[in-house]
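Q: Have a look at this prediction, sequence included:
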Amino acid sequence: MVFSWRGGRGARRLLLSLLLLAAWEAGSGQVHYSVLEEAKHGTFVGRIAQDLGLELAELVPRLFRVASKGRADLLEVNLQNGILFVNSRIDREELCGRSAVCSIHLEVIVDKPLQVFHVEVEVRDINDNPPVFREREQKVLISESAPLDSPFPLEGASDSDIGRNSLLTYRLSLNEHFELKITTKTDKSILPELVLRKSLDREEIPELNLLLTATDGGKPELTGSVQILITVLDVNDNAPAFDKSIYKVALFENAQNGTRVIQLNASDLDDGLNREIFYGIRMILPVSEKCMFSINPDTGDIRIYGKLDFEENTEYEIQVNAIDKGIPSMAGHSTVLVEVLDLNDNVPQVIVTSLSLPIREDAQLGTVIALISVSDRDSGANGQVTCSLTPNVPFKLVSTFKNYYSLLLDGVLDHESESEYMLVVTARDRGSPSLSATAKVSVEVADVNDNTPTFAQPEYTVFVKENNPPGCHIFTVSARDADSQENALVSYSLVERRVGERALSSYVSVHAESGKVYALQPLDHEELELLQFQVSARDSGFPPLGSNVTLQVFVLDENDNAPALLPPGSGGVSGSVSELVPLSVGAGHVVAKVRAVDADSGYNAWLSYELQSAAGGARSPFRVGLYTGEVSTTRALDEADAPQQRLLVLVRDHGEPALTATATVLVSLVDSSQALKTSSWASAGAAGQEAALVDINVYLIIAICAVSSLLVLTLLLYTALRCSAPPTEGACGPGKPTLVCSSAVGTWSYSQQRRQRVCSGEGPPKTDLMAFSPSLPPSEDCLNPSCEVSHLYNLNMYIHIYIF
């Protein structure tokens, strides 16, 4: 395009404006297209993906979409080729009325990352509306005395198109009295007038019918016509005349109904009835179904008859007639231009057009969450809007384009602290007084698996009585995860390991959902006293997180083993044995010794011996030691005693219920000569047994004293360390009782020497000496009927002392 500077200062200003407009559009980042109205469906508009710098392959993955503030179905994008095309009928007049510029504003939004582009599609006018007259017939009253060249205004046609398509030309049907004259008004609109070129004679021609045709400037041109009915009146020489041909008035849009607009005044030089005038409104432009003004026919006072609205119409043109009462009457014409002034009477509108929710709690700073648009129907400062956000939230608003804002992340999120934010966006105009509107935006914070399941304590101690039923519920582990939904859904499993030669899973199992731990088989205290293992808690997040807890399961003894008599080679009596006893022995002579052991522990292994009464109730000269099992005489023997005596020794443990075993001792009373042969052997055997018992007792006493001293020293040292540490909850004070299962064992007792295997299944077996707490009644908190629960405080617990 070439510009000439010969046009003077106006041309230079025009060129400068065009250059500034081009620079502004280039910096705004917009894409402009144009399309004709009434274009067919599928009409090409532009290669929008290419013009925005987007690859066709990424349109679908990045959720390419187009949003429109108005009707969203007018234009559409083919995601296969990135072409913007017409989707439905576009009527420029319906969309923009008579505005000089008509554009459709599109917001193109793509995700990952979120980008927003602004596209303006100009809708160009086509000549699709013919000129239209308001009425099918116009009546014009003309006095026969009207002078030549008298003008008679006609009502012009209107065309809904704009530009050249709305430029109207008029032509009048052929006649000898009138010709058509076009008058251009101050607002550049044209008004057709009839100009009298030949005097009228009512007696010759009382009426004339003419055809007025309006043609627009479009291609092809469209026309409209109206019938002009001219009535020739008898002489009333002077028509009323107004002071001005055009009156201008300005009113604020909040003017009340009935407010005076203007007081018109017309005069007539005639006398009598021909001088009297009444007023009427001939037409109000723009044409509306509602009558916005009224006129007093006697005074010419024009008042508001409705409600003015600047946003609906900014100006009105009132065409007024002043008609005298002559016969025939004559009319004068004038125009009142009413300008409507804007007031700040419209509250801003806030629209959230795009949301990327929920937002992950580990989202980066600056992440776009929402696109917010604001608008105000007012003009000037009344329509200028600023946007603000609720304070003290980790978000901010950033202006992106005109009245568009982006809601961005401006702080660190934590789902566990705050799972949802209710944001309030406030839009405020610059009018006086200022008006504002708010919109609430709910931002949900999505959880991320950033918390590990945790147990209340790192280790639990569980006591279970042996011989439990298979599948017995022995304990429940529970871990808590601070996350939500699947990230907080915890499942439990065993940490598999070997227990001796067997797998841990053959002893216990854990329910994956409830955390209940079950014993899969009956446990045997004599085989396994302590089972130590770990349970793992793992959430369902991605990637999953987990932690472990240790369970120490102590298997408590039950009285499930009866006393067993030692074989004769061990120095005791087993089953039935015969002994020769001289008649010469005195009271207290040891005849035999019954030895028995019990595979149980504690009270269950504490044995006592008693002699069954003889048949017939006769008093036996023998007795048995309650805890030693030694059978000895109670008095000196004599010949009156039965030569053959059968002694029945009952061995009983202290379990509940007690279990027993029976040994039979056959005693034969002989004289001294018969017993002489066996006396030396008996003496030697007795001496050896006594010596062995003495040795065993000495060693046992020494061991007990040493271990007891070590235990006391350890407890004192532990108590001193605990009390010297900084005071914490539960230190050096009464603690919360531990829930355990206790055995019904009584006082201190010596257990048999036997080989025990512990939970680890590793290392050599150990000889144990065990101390037991007093029996306690069963508690109602026991996990199942196979075990009993008691609360043990301080030192009232099981103490296992292993002697290697």
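A: Received it, and whenever you're ready, just let me know what you need.

Q: from here on, contacts and neighbour counts on C-alpha atoms
A: Fine.

Q: what's around Val631, how many residues?
A: 24 (other CA atoms under 10 Å).

Q: Give me the spatial nearest neighbour of it, chain neighbours excluded.
A: Leaving aside its sequence neighbours, Val631 sits nearest to Val624 (CA to CA, 6 or more residues apart in numbering; 4.4 Å).

Q: From the structure, what's the count of residues near that neighbour?
A: Neighbourhood size, Val624 [other CA under 10 Å]: 25.

Q: Contacts for stretch 436-445, please.
A: 347-352, 357-361, 413-415, 418-429 (CA atoms under 8 Å, 6 or more residues apart in numbering).

Q: Actually, stretch 790-800.
A: Taking CA under 8 Å, 6+ apart as the rule, stretch 790-800 contacts 735, 737-742, 768-773, 776-779.

Q: now Ala687, what's its secondary structure?
A: What DSSP: H, G, I helix; E, B strand; the rest coil gives for Ala687 is helix.

Q: Next, find the distance separating it from Ala675.
A: To Ala675, Ala687 is 17 Å away according to CA to CA, to the nearest Å.

Q: More neighbours: those two, which one.
A: Neighbour totals were compared for Ala687 and Ala675, and Ala675 leads with 17 against 12 (other CA under 10 Å).

Q: check contacts around that one.
A: With contact set as CA under 8 Å, 6+ apart, Ala675 has these partners: 580-582.

Q: Of these, which is the nearest to Val712?
A: Val581 (48.9 Å; CA to CA).

Q: Who are the contact partners of the closest residue to the closest one other than its chain neighbours?
A: In space, and not counting its chain neighbours, Val581 is closest to Leu669: 5.0 Å by CA to CA, 6+ apart. Counting by CA under 8 Å, 6+ apart, Leu669 touches 580-583, 642-644.

Q: a markdown table please, covering those and showing distance to Val385.
A: A markdown table is the format used below for those (distance: CA to CA, whole Å):
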| residue | distance to Val385 |
| --- | --- |
| Leu580 | 125 |
| Val581 | 125 |
| Pro582 | 128 |
| Leu583 | 130 |
| Ala642 | 128 |
| Pro643 | 129 |
| Gln644 | 126 |
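
Q: and those, which are buried?
A: Listed as buried from those are 580-583; burial here means 16 or more other CA atoms under 10 Å.

Q: got CSV for those, with secondary structure and distance to Asp447 too?
A: Listed next are the buried ones among the contacts of Leu669 as CSV, based on DSSP: H, G, I helix; E, B strand; the rest coil; distance: CA to CA, whole Å:
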residue, secondary structure, distance to Asp447
Leu580, strand, 90
Val581, strand, 90
Pro582, strand, 94
Leu583, coil, 96
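
Q: Can you lay out those as a markdown table showing distance to Thr660?
A: As requested, the buried ones among the contacts of Leu669 are exported to a markdown table (distance: CA to CA, whole Å):
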| residue | distance to Thr660 |
| --- | --- |
| Leu580 | 27 |
| Val581 | 27 |
| Pro582 | 31 |
| Leu583 | 32 |
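
Q: Check it against this one:
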Amino acid sequence: MVSLRGYNWKSPQLLLLLIILAAWEAGSGQLHYSVPEEAKHGTFVGRIAQDLGLELAELVPRLFRVASKDHGDLLEVNLQNGILFVNSRIDREALCGRSAECSIHLEVIVDRPLQVFHVEVEVRDINDNPPIFPSTQKTLFIPESRLLDSQFPLEGASDADVGSNALLTYRLSTNEHFTLDVPPSHEQVKPLGLVLRKPLDREEAAEMRLLLTATDGGKPELTGTVQLLITVLDVNDNAPVFDRSLYTVNLPENVPKGTIVIKVNASDLDEGVNGDVVYSFSSDISPDIKSKFHIDAVSGEITVIGVIDFEESKVYKIPLEAHDKGFPPLPGHCTVLVEVVDANDNAPQLVVSSLSLPVSEDSQPGRVITLISVYDRDSGANGQVTCSLSPHVPFKLVSTFKNYYSLVLDSALDRETISNYQVVVTARDGGSPSLWATASVSVEVADVNDNAPTFAQPEYTVFVKENNPPGAHIFTVSAMDADAQENALVSYSLVERRVGERLLSSFVSVHAESGKVFALQPLDHEELELLQFQVSARDAGVPALGSNVTLQVFVLDENDNAPALLGPLTNGAGSTVNEVITWALVPGQVVAKVRAIDADSGYNAWLSYELQPAAAGVRSPFRVGLYTGEISTTRALEESDAMRQCLVVLVKDHGEPSLTATATVLLSLVDNGQTQKVSSKVSVGASNLEQGLVNINVYLIIAICAVSSLLVLTLLLYTALRCSATSTDAACAPGKPVLVCSSAVGTWSYSQQRRQRVCSGEGPPKTDLMAFSPSLPQGPSSSDNADWQREFQASVCFSFINCIDNSIIPLFCFTISSAHFHNNFGKYSYLGGPGKSKSRKDQ
């Protein structure tokens, strides 16, 4: 607000200030000041910072600045006190020409936040230009025969000032022959007239000199003079006379050269050469008119020879003369007033300034992006400009002042959708046809960390063979971040947890930049079959955003464990055992059993037994069960058979490559009496051992049945839920039985493969984790005393069934054997057939 403190309340300056204030309040928030032209450097104009409501301490931090389109150096603001002062010489006439109103439009711009204020400084005219005549001397030829009251036109003076400073009065030096005829103010287009009041007499005065003075209305007054040299002529006494003293013509701008403007006509009452009229421009016509118009000396036709531009001049005043050919020649005068009609020949001009870029994607609607000003040199409807934006952009134009606009944010931005907008501003005038111009503003959207890294899927399943080398690359995780620059820079890390007694980081590591997952040590399927952990992905934004992905690392079994022998074969002699048998054996009777286990899983733990062939040509009376390890007779023993039989049993698994172990069984053949003596020593102990093993097998069978039943029930429930969720075209049907583990006597049993297939139409087929229930052997029977010794062994296998090609991907198997309990009850060996004595050797 403009301060009134210290003003004299009776001064006219205060009245003028109040008028300015009232105009400011009635306007659209624009400040108005006034300053006289030719003011000295440093002249006070106004307290602009105070009037705009800005604190002085904010001017420098908020980048307070004043801008003007064409007159940026005339006025300046002192940033220390906020005063607007005159910076350089202001010439009103050079600034605005003959315009009655003259002002300097300033844009006051402050940043943080961006604000724009409009200030208009009126430049007051002072009387600094005297009246000027076209020339310092004008010669008039007047015949002595001219009648009284004859009028001779004179070119008036011009004053570059406006208002009362340009209001001219004329006076003629004292003489007895002529007076001055001054037209009223509303007929200024009519020339001054020199009126003859007393007849001339060439013989008395052939020449006269008069002084014509023009005085303006300024304070102080300024004057201009022209000397009139009047030559009195004799003879030709009739001057040409025009039809009209003033001709008015409307001429469109940009007419082609050669266009006829008007044809004037003058007549002379004389006869002969004294009546022949010749047309011409007045001698004191301006060079600009001569460059644009031409008059035919004979016909009086005025044509266009230059460019007629409304923006250069809106009116042309052409003084004409018509001379006869008498001697001396007599002139006639008239004026042609050519008013130029505006044409829509100037397209609008757009100026984009004060860009506030880039724009953060979290900017609120209403934020000012840039300032746009438009200008059209045409007038009227041809100069009325409307602005519009290209469609489908989140911006709008807000008019802040006449022909001034602000480009502001209209709706929310999302850099991940569109990162750069090419906003096209179109300015169109009201002419017919209308002209238009465009300006393109590139608005870059700055990124904000509003997107967390995302993985392609929430969980990955990885299969790694055991015994991998330390530092082996097992998988690569990759997360994408829709943000840009550091907000999209993703780093990876493990989500630490404990795996048993150790930390997860002792097993695996992840590269922070590439996301590669490495196994830090060899993995052992026998110790760790499934390693499940999470990898975290975080960006580098502030604040950082992140997400996790789960990795299930299945350690696949390799055949790295050879079969291990159990029972008496593991005595101090290594893999050799001695057995005493009787000669009276029937074919098919079991005489011994080789027991072995394999720490591997699946096929790698599936054992088979082979009896190494005896010497060439010798047919051994014994054989070994392929999958049971039971050594039985193939025929009745004969006297020709050796008393001491050495059998070498090869135990091998089904891995690739296969691993083996050998067991040596030494069989000593004795008579029945000797066998009875040996067996009687252990009959009591064997009976107790048989009862204990029966109890162990019963408990083991009950436990395995309970676990298998729970597992089968879980799988059935899972399959029912999955089948109920599938679409109408999905199929859920049991597959055909597949032999997973087999044995000759049923130790490895058939398992029913259950298959489920999920067909959704969009996602890829899925695989299901399947478990296979083992078949349980029968407990020992009292009818066959040899069956109490048979080892119970059951295997449970887990596999994936691929729904695409129904292939089976084995994961792992585990084996439950009664041999696991031997440490508690000791090892035992079969000593004879039914009804024979048994013995036990404790360890």
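A: Sure, I can see it. Remember, it's a predicted structure, so these values are computed and weren't measured experimentally.

Q: related to what we said a few turns ago, report the mean deviation for the helix or strand where the residue nearest to Val581 of the first structure lies after fitting onto the second structure.
A: Using DSSP states H and E, Leu669 of the first structure sits within strand 660-670. Following superposition, strand 660-670 of the first structure is found to deviate from the second structure by 3.7 Å on average (mean CA distance after the TM-score superposition for the first structure).

Q: ok now that strand, how far from the chain's centre?
A: Its chain's average C-alpha position is 85 Å from that of strand 660-670 of the first structure, according to CA atoms, centre = their mean, to the nearest Å.

Q: Which positions within that strand qualify as buried?
A: 660-665, 667-670.

Q: ranges for the helices of the first structure?
A: 9-28, 48-51, 92-96, 672-724 (DSSP state H).

Q: Can I get the ones you listed in TSV including distance to Ala519 of the first structure?
A: Output for these, formatted as TSV (distance: least, CA to CA, whole Å):
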stretch	distance to Ala519 of the first structure
helix 9-28	74
helix 48-51	67
helix 92-96	79
helix 672-724	33
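
Q: Which of those helices sits closest to Asn403 of the first structure?
A: With CA to CA as the yardstick, what comes closest out of these is helix 9-28 (13.1 Å).

Q: which helices and strands does the closest one pack with?
A: For helix 9-28 of the first structure, there is no helix or strand it packs on, judged by 3 or more CA pairs under 8 Å, 6 or more residues apart in numbering; DSSP states H and E.

Q: buried sites along it?
A: Under the neighbour-count criterion of 16+ other CA under 10 Å, helix 9-28 of the first structure has nothing buried.

Q: now that helix, how far from the centre of its chain.
A: Chain-centre distance of helix 9-28 of the first structure: 51 Å, with CA atoms, centre = their mean.

Q: now do stretch 336-347 of the first structure
A: Put simply, stretch 336-347 of the first structure sits 47 Å off its chain's centre (CA atoms, centre = their mean).

Q: Same question for stretch 482-492 of the second structure.
A: Mean C-alpha position of stretch 482-492 of the second structure versus that of the full chain (CA atoms, centre = their mean) differs by 13 Å.

Q: same check, this time on stretch 262-275 of the first structure
A: 79 Å.

Q: same question, stretch 92-109 of the second structure
A: The answer for stretch 92-109 of the second structure is 44 Å, by CA atoms, centre = their mean.

Q: what does that stretch contact?
A: Residues contacting stretch 92-109 of the second structure (CA under 8 Å, 6+ apart): 37, 63-69, 71, 115-125, 160-163.

Q: how many neighbours does Lys766 of the second structure have?
A: For Lys766 of the second structure, the neighbour count with other CA under 10 Å is 14.

Q: Also Ser506 of the second structure?
A: Ser506 of the second structure has 12 nearby residues by other CA under 10 Å.

Q: Then the one 3 residues further on?
A: Applying the criterion other CA under 10 Å, we find 20 residues in the vicinity of Ser509 of the second structure.

Q: isn't it right up against Val517?
A: Yes - Ser509 of the second structure is in contact with Val517 according to CA atoms under 8 Å; the separation is 5.7 Å.

Q: got the contact list for the nearest residue to Phe475 of the first structure once chain neighbours are set aside?
A: Nearest residue to Phe475 of the first structure, sequence neighbours excluded (CA to CA, 6+ apart): Val517, at 5.2 Å. Residues near Val517 of the first structure by CA under 8 Å, 6+ apart: 473-477, 508-511.

Q: can you pull out the strands in the stretch 401-550 of the first structure?
A: Applying DSSP state E, counting those that start in this stretch to the stretch 401-550 of the first structure gives strands spanning 404-409, 420-429, 436-446, 454-455, 459-465, 472-476, 479-480, 490-494, 498-499, 502-503, 508-510, 516-519, 530-539, 546-556.

Q: Out of those strands, which is closest to Ala255 of the first structure?
A: strand 420-429 (22.0 Å).

Q: Who are the packing partners of the closest one?
A: So strand 420-429 of the first structure, by 3+ CA pairs under 8 Å, 6+ apart, packs with strand 349-355, strand 385-389, strand 436-446.

Q: measure stretch 187-194 of the second structure end to end?
A: By CA to CA, the extent of stretch 187-194 of the second structure from end to end equals 16 Å.

Q: which other residues reach it?
A: 151-156, 178-183, 246, 317, 335.

Q: cool, and stretch 546-555 of the second structure?
A: Here stretch 546-555 of the second structure makes contact (CA under 8 Å, 6+ apart) with 452-455, 457-466, 523-525, 528-539, 811.

Q: hmm, try it at 7 Å
A: With CA atoms under 7 Å, 6 or more residues apart in numbering as the test, stretch 546-555 of the second structure has contacts from 452-455, 458-466, 525, 529-539.

Q: now stretch 461-468 of the first structure
A: Stretch 461-468 of the first structure is contacted from outside by 474, 522-525, 551-558, 740-742, 786-787, using CA under 7 Å, 6+ apart.

Q: and Gly218 of the first structure, how far is that from Ile162 of the first structure?
A: The gap separating Gly218 of the first structure from Ile162 of the first structure is 10 Å, by CA to CA.

Q: Quick check, Asn382 of the first structure in contact with Arg428.
A: No - at 9.7 Å, Asn382 of the first structure does not count as touching Arg428 under the criterion of CA atoms under 7 Å.

Q: circling back: so which of the strands of the stretch 401-550 of the first structure comes closest to Val694 of the first structure?
A: Closest to Val694 of the first structure of the strands of the stretch 401-550 of the first structure is strand 546-556 (CA to CA; 32.5 Å).

Q: That closest one: average distance to aligned residues in the second structure?
A: Its aligned residues in the second structure lie a mean 1.7 Å from strand 546-556 of the first structure after superposition (mean CA distance after the TM-score superposition for the first structure).
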